[in-house]
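Trainee: Fold the following.
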Amino acid sequence: MPGKPFKLLPAINSSTAKTPLQEAQLKLFYLMLGANVLKGAIYLFDAISNHQGDGSGRAIRLMVTSTITIFILRRFPKIIYWGIHYAVVGTILHVYYRVFNQSVGADVVAMQAIFMVIISAFYGLGKKWGAVYTVIAFASVILVHYIPQRFTGLHALPQQLNDVYIAINCLVILMSHVYFHAVLYGNLRESELLNEKLAELAETKTNFLSTMSHELRTPLNSVIGIAGLLISDSANARQKEQLDVLKFSAEGLLTLINDILDINKLDSGKFELENAPFDLEHLLNGIVQGMMFKVEEKKLHLELTIDDAIKGKRYLGDSARLSQVIYNLIGNAVKFTENGEVNVQAKVLNSDHDSSTIRFEIKDSGIGISEAQQLLIFEPFKQAAVSTNRKFGGTGLGLSIVKQLVERFGSHIKLISKPGEGSVFYFDLVLHEDLSKLPDEAVAVNRSSEFDLANLRVLLAEDNMMNIFFMKQLFKRWNITADIAENGEEVLALLESKDYDVILMDMHMPVLDGMEAAKRIRQHTNPLKASTYIIALTASVSDQIQTRIKTHGMNDYLPKPFQLEDLRDRLQGLMQGEQ
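Mentor: As a prediction, the model looks like this:
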């Protein structure tokens, strides 16, 4: 047994205290028990000196039981909870014995004992037992006025010994507050430091993800773009099939990257939905068409049913996020269906003059999901079973993102499924119709007309050689002769000698980045050069990217990888504006 028999405050080590609170509880308990030994010694001295030994038995019992309890706690520190109960009950009995004693009563020592009951019970046992024991202890000073029964045999201590007794109790009360004050404010300080570290970690993670996004999406931009160009050029059916596989795989990788980044955005609370007009029928047809390669590969049947009330209408909302939800659900259905079909349906449940409640439903004849597995599949990084990843692949992010995005839309994703009988995922969205849209004829004319871009003066700011190669091939197809700058300093130098209609500005470049280059362009002394139209091209997905683009004076923004049609639409818009 470590330590000396009468060491009143034994050292607390990692084997006896697992937490700062438990350490403080043990210290307090040792202090109170050590104080009991001293107080027992005082009573024993008083009994022998002033009362011919009367009361010495109680004093010895107090000293012996306190010493034994210290040894037991040092050997078995985990019983501290029950030890505190024992100590509190013993102190309460002492309070009642003292208060109801005809020679003592509710004196200062009794009140100190009640206070120690409160401290020990609340700090050591929690608020429930703290409240119970406090009421029981305080009840003594009230009940003494209504219960005539009195104890005898406890002699009041002489004034000097009584002062020592009170001083010992004061020391116990003072040290108990010191212990628990240190625990409280120590935990608060640790919490503050932890929050600071977590904030730093979150910022580091965000910066890392932004950097990784740029490093991964930049090469994907050239891979997807060049694959698209080759597909449109290739007359060889076999080469076209191989290029389709390449483009599909690259887009699948892009989807995975986007899923990881979206989980980070959703978890950080920095995710916001856009509200722009879109053609729902066109969106659904595009998603289904994009999935046909995988569907045909597995020899499945994919059917899309769109309510006639939806056709020809444009709605307001975040089409990109809605597309992501539906794409994930269809992709999930195709992945887990080996034979049979996948049905996609958009049906109007009810509508008024400017809004409709539309149910989106994806039904498959796949493997199905048990009730137990249904509790897991919407959690991030989890799949229905361990074997699921080995057989079907995936990260377990898709349905988690679907759930969170649908909730951001103000709805809930629902699931009906049984093992071996397929699954049905559905959700209802209230979408407002875009009443300010142009007539269909005007839209059709605008879409079909293509402006000659040959006279458009373009400056491309890009430092990635593969992207430069891809953009040159794209410009060649559009009859554009563009100048190339590999950093911001070169952009400024070329702008001094030439005028441009548009600058396609990459954000991350050496020497001088796109943000700072755009800022300096806007400060140019020549108003014509200072007002040059700037389109930001960036693979960064930082939450502040659009705000920073506007702050630095850029006119528009295209995320990499971008659709070729999106860039052409913007360039055509410039030509149309000039004409």
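Trainee: make it CA atoms for all contacts and neighbour counts henceforth
Mentor: OK.
Trainee: hang on, isn't residue 120 packed against residue 84?
Mentor: Yes: using Cα atoms under 8 Å, residue 120 makes contact with residue 84 at a distance of 7.0 Å.
Trainee: Those two: which is more packed in?
Mentor: Higher neighbour count among residue 120 and residue 84: residue 120, with 25 against 21, using other Cα atoms under 10 Å.
Trainee: Please list all residues in contact with that one.
Mentor: For residue 120, the contact set (Cα atoms under 8 Å, 6 or more residues apart in numbering) comprises 84, 88, 130.
Trainee: Looks to me like residue 40 is in a helix.
Mentor: Yes: checked against DSSP: H, G, I helix; E, B strand; the rest coil, residue 40 lies within a helix.
Trainee: Excluding sequence neighbours, find me the nearest residue to it.
Mentor: Distance criterion Cα to Cα, 6 or more residues apart in numbering; nearest residue to residue 40, sequence neighbours excluded, is residue 59 at 4.5 Å.
Trainee: Which helix or which strand is home to that neighbour?
Mentor: Per DSSP states H and E: residue 59 is located in helix 56-75.
Trainee: quick one: the helix or strand following that helix to chain centroid distance?
Mentor: Using DSSP H and E, the helix or strand that follows helix 56-75 in sequence is helix 80-99. For helix 80-99, the separation from the chain centroid amounts to 46 Å (computed by Cα atoms, centre = their mean, to the nearest Å).
Trainee: Next secondary structure element downstream of helix 80-99?
Mentor: Using DSSP H and E, the helix or strand that follows helix 80-99 towards the C-terminus is helix 108-125.
Trainee: the inter-axis angle of that next one versus helix 80-99?
Mentor: Angle, helix 108-125 to helix 80-99, by axes from the mean of the first three to the mean of the last three Cα atoms, to 10 degrees: 160 degrees.
Trainee: And whatever helix or strand comes next after helix 108-125, what does it pack against?
Mentor: As assigned by DSSP H and E, the chain's next helix or strand after helix 108-125 is helix 127-143. Taking 3 or more Cα pairs under 8 Å, 6 or more residues apart in numbering; DSSP states H and E as contact, the helices and strands that helix 127-143 lies on are helix 80-99, helix 108-125.
Trainee: please give me the structure for this one as well, since I'd like to look at both together:
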Amino acid sequence: PMNGVLGMTEMLLATALTEAQRNYTTLVKRSGEHLLVIINDILDFSKIEAGKLAIEYINFNLWDLLDDIHNVYTPQAAGKGIGFDFDIANDIPVAICGDPNRLRQIMANLLGNAIKFTEQGRILARVRVAGEDTQSVMLRFEVHDTGIGISREARTRLFEAFSQADDSTTRRYGGTGLGLAISKQLVELMGGAIGVDNAPKQGSIFWFTVSFDKRRVDPDAPGHRQSGLEGLRVLVIDEQEKSREDLAQQLQAWRAGADSAASAAAGYERLLSAARAGRPYDAAVLDMELTHTSGLALAASIKADAGARATHLVLVSPERLAADPVQRRAAGVAYQLVKPARAADLYACLAACAARLYGAAAPAPAFVPAPAVGRRRDEGRGRGGG
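Mentor: As a prediction, this is how the structure comes out:
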């Protein structure tokens, strides 16, 4: 019923309304959304208490999920004038097996709280590998904020049902006090733990660990390779040293072979030398903004060489310099990404290159016409549950 109410308010907002009518309808919609969250919290908690909530085990792309979360909460943080960054370690696996919806729910509770209780400063979400073996990987997720902080006494009851730091929290911020209790139960069902620490200067650090199975691949399947990019030889051509290093680290984390060149001339010569030696690069990632030339012009030169033209080319450019499909095809560019490129999109492009070379199944990436989500790397609440 609530979804029906919200759907009708959406339709009503799409009609011609007076300013007062639009304000009233918007208030109804927001109140309905808040009520739906409360209803879902109570239903989830009831299922958990009755032992009826099951954790799913399905294959999913973790990087895509994290990018989706970043896209959802960046506007919310910006609306309050606070920063929001994601810091994802390079060795985080792309493909894992677990429950993506419950992981999303836990992150939503922690990030929603962080935004709710932070009036100024920034929020940082971190993901790290806490441990792994041949079958599984334990990931640690952290949400750092510069909010109001939590007293030692309040922390002891924070993950209890219907608990908030104090009565004023409920009056000021609302919520059922169930979000963190549900998150705790979900984390434990997924083989992990959850907690909160005070940040060194201000605010809090909520963290949790969750165990995931590594995605299994049939070793007898046609075109099977141990990793989607394992053994793929990639050359990065970029004049910015930091960009070259970041890309090389990411490629190595994906088990691809990564070399780099600091100029168009050096990159071109390296590609030709590899081709003449009978070991051409499988793919090359070209920066659009190069001195004395462009990534697009460099791509055309590479494709004009009989030995090097077998190398698949990925062009990375700012939106204002993005080449149209006709230009890309003419220059021999296989895929184009817009800066700052999502790791998931780069992986998809290179996996498609690997699929062409080795016949393995891979996602088919699309041209990315709009700015992709950036991600910070290697950086260093009188709360209720939602």
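Trainee: residues in structure 2 aligned with the helix holding residue 59 of structure 1?
Mentor: Under TM-score structural alignment, the alignment places helix 56-75 of structure 1 onto no residue of structure 2.
Trainee: before we move on, what about stretch 114-131 of structure 1?
Mentor: Under TM-score structural alignment, there's no match for stretch 114-131 of structure 1.
Trainee: And that stretch, what's buried?
Mentor: Applying a neighbour-count criterion of 16 or more other Cα atoms under 10 Å, one finds 114-125, 129-130 buried in stretch 114-131 of structure 1.
Trainee: How about stretch 63-83 of structure 1?
Mentor: Neighbour-count burial for stretch 63-83 of structure 1 [16+ other Cα under 10 Å]: 63, 66-67, 69-71, 73-74, 77-78, 80, 83.
Trainee: right, and the pair among those with maximum separation?
Mentor: 63 and 78 (22.8 Å; Cα to Cα).
Trainee: circling back to that earlier point, tell me what angle the helix holding residue 59 of structure 1 forms with helix 80-99.
Mentor: Using the same axes, to 10 degrees: helix 56-75 of structure 1 against helix 80-99 is 160 degrees.
Trainee: Show me where the stretch 401-550 of structure 1 has its strands.
Mentor: With strands called from DSSP state E, counting those that start in this stretch, the stretch 401-550 of structure 1 shows them at 414-417, 423-433, 458-461, 482-485, 502-506, 533-538.
Trainee: once aligned to structure 2, how far is the longest one on average?
Mentor: In the superposition with structure 2, the aligned residues lie an average of 1.3 Å away from strand 423-433 of structure 1, counting by mean Cα distance after the TM-score superposition for structure 1.
Trainee: which one in structure 1 is aligned with residue 54 of structure 2?
Mentor: In structure 1, residue 54 of structure 2 lands on residue 272 (TM-score structural alignment).
Trainee: go on, residue 151 of structure 2?
Mentor: When structure 1 is aligned by TM-score structural alignment, residue 151 of structure 2 is paired with residue 370.
Trainee: what's the answer for residue 185 of structure 2, then?
Mentor: In structure 1, residue 185 of structure 2 lands on residue 404 (TM-score structural alignment).
Trainee: for its match, what are its contacts?
Mentor: Counting by Cα under 8 Å, 6+ apart, residue 404 of structure 1 has contacts residue 266.
Trainee: How much space separates the match of residue 54 of structure 2 from residue 353 of structure 1?
Mentor: Look at residue 272 of structure 1 and residue 353 of structure 1: by Cα to Cα, to the nearest Å, they are 27 Å apart.
Trainee: would you list every one of the strands in the stretch 251-400 of structure 1?
Mentor: 276-279, 301-306, 314-317, 341-351, 355-364.
Trainee: quick one, helices of structure 2?
Mentor: Under the criterion DSSP state H, structure 2 contains helices at 2-13, 19-49, 62-79, 100-117, 152-155, 167-173, 179-189, 241-253, 264-276, 295-304, 325-331, 343-358.
Trainee: quick one: which of these is nearest residue 289 of structure 2?
Mentor: In terms of Cα to Cα, the element of the helices of structure 2 nearest to residue 289 of structure 2 is helix 295-304, at 6.4 Å.
Trainee: now the closest one and helix 264-276, what's the angle there?
Mentor: Using the same axes, to 10 degrees, the direction of helix 295-304 of structure 2 lies 20 degrees away from that of helix 264-276.
Trainee: against structure 1, where does helix 295-304 of structure 2 fall?
Mentor: On structure 1, no counterpart of helix 295-304 of structure 2 exists by TM-score structural alignment.
Trainee: What of stretch 258-272 of structure 2?
Mentor: Across structure 1, nothing matches stretch 258-272 of structure 2 (TM-score structural alignment).
Trainee: Can you give me the end-to-end span of that stretch?
Mentor: Stretch 258-272 of structure 2 stretches 16 Å from its first residue to its last (Cα to Cα).
Trainee: How about it, which residues are buried there?
Mentor: 258-261, 263-264, 267-268, 270-272.
Trainee: and what of stretch 30-49 of structure 1?
Mentor: 30-47.
Trainee: And residue 127 of structure 2, what's its match in structure 1?
Mentor: Alignment note: residue 127 of structure 2 maps to residue 346 in structure 1; criterion TM-score structural alignment.
Trainee: next one: residue 108 of structure 2
Mentor: Counting by TM-score structural alignment, the partner of residue 108 of structure 2 is residue 327.
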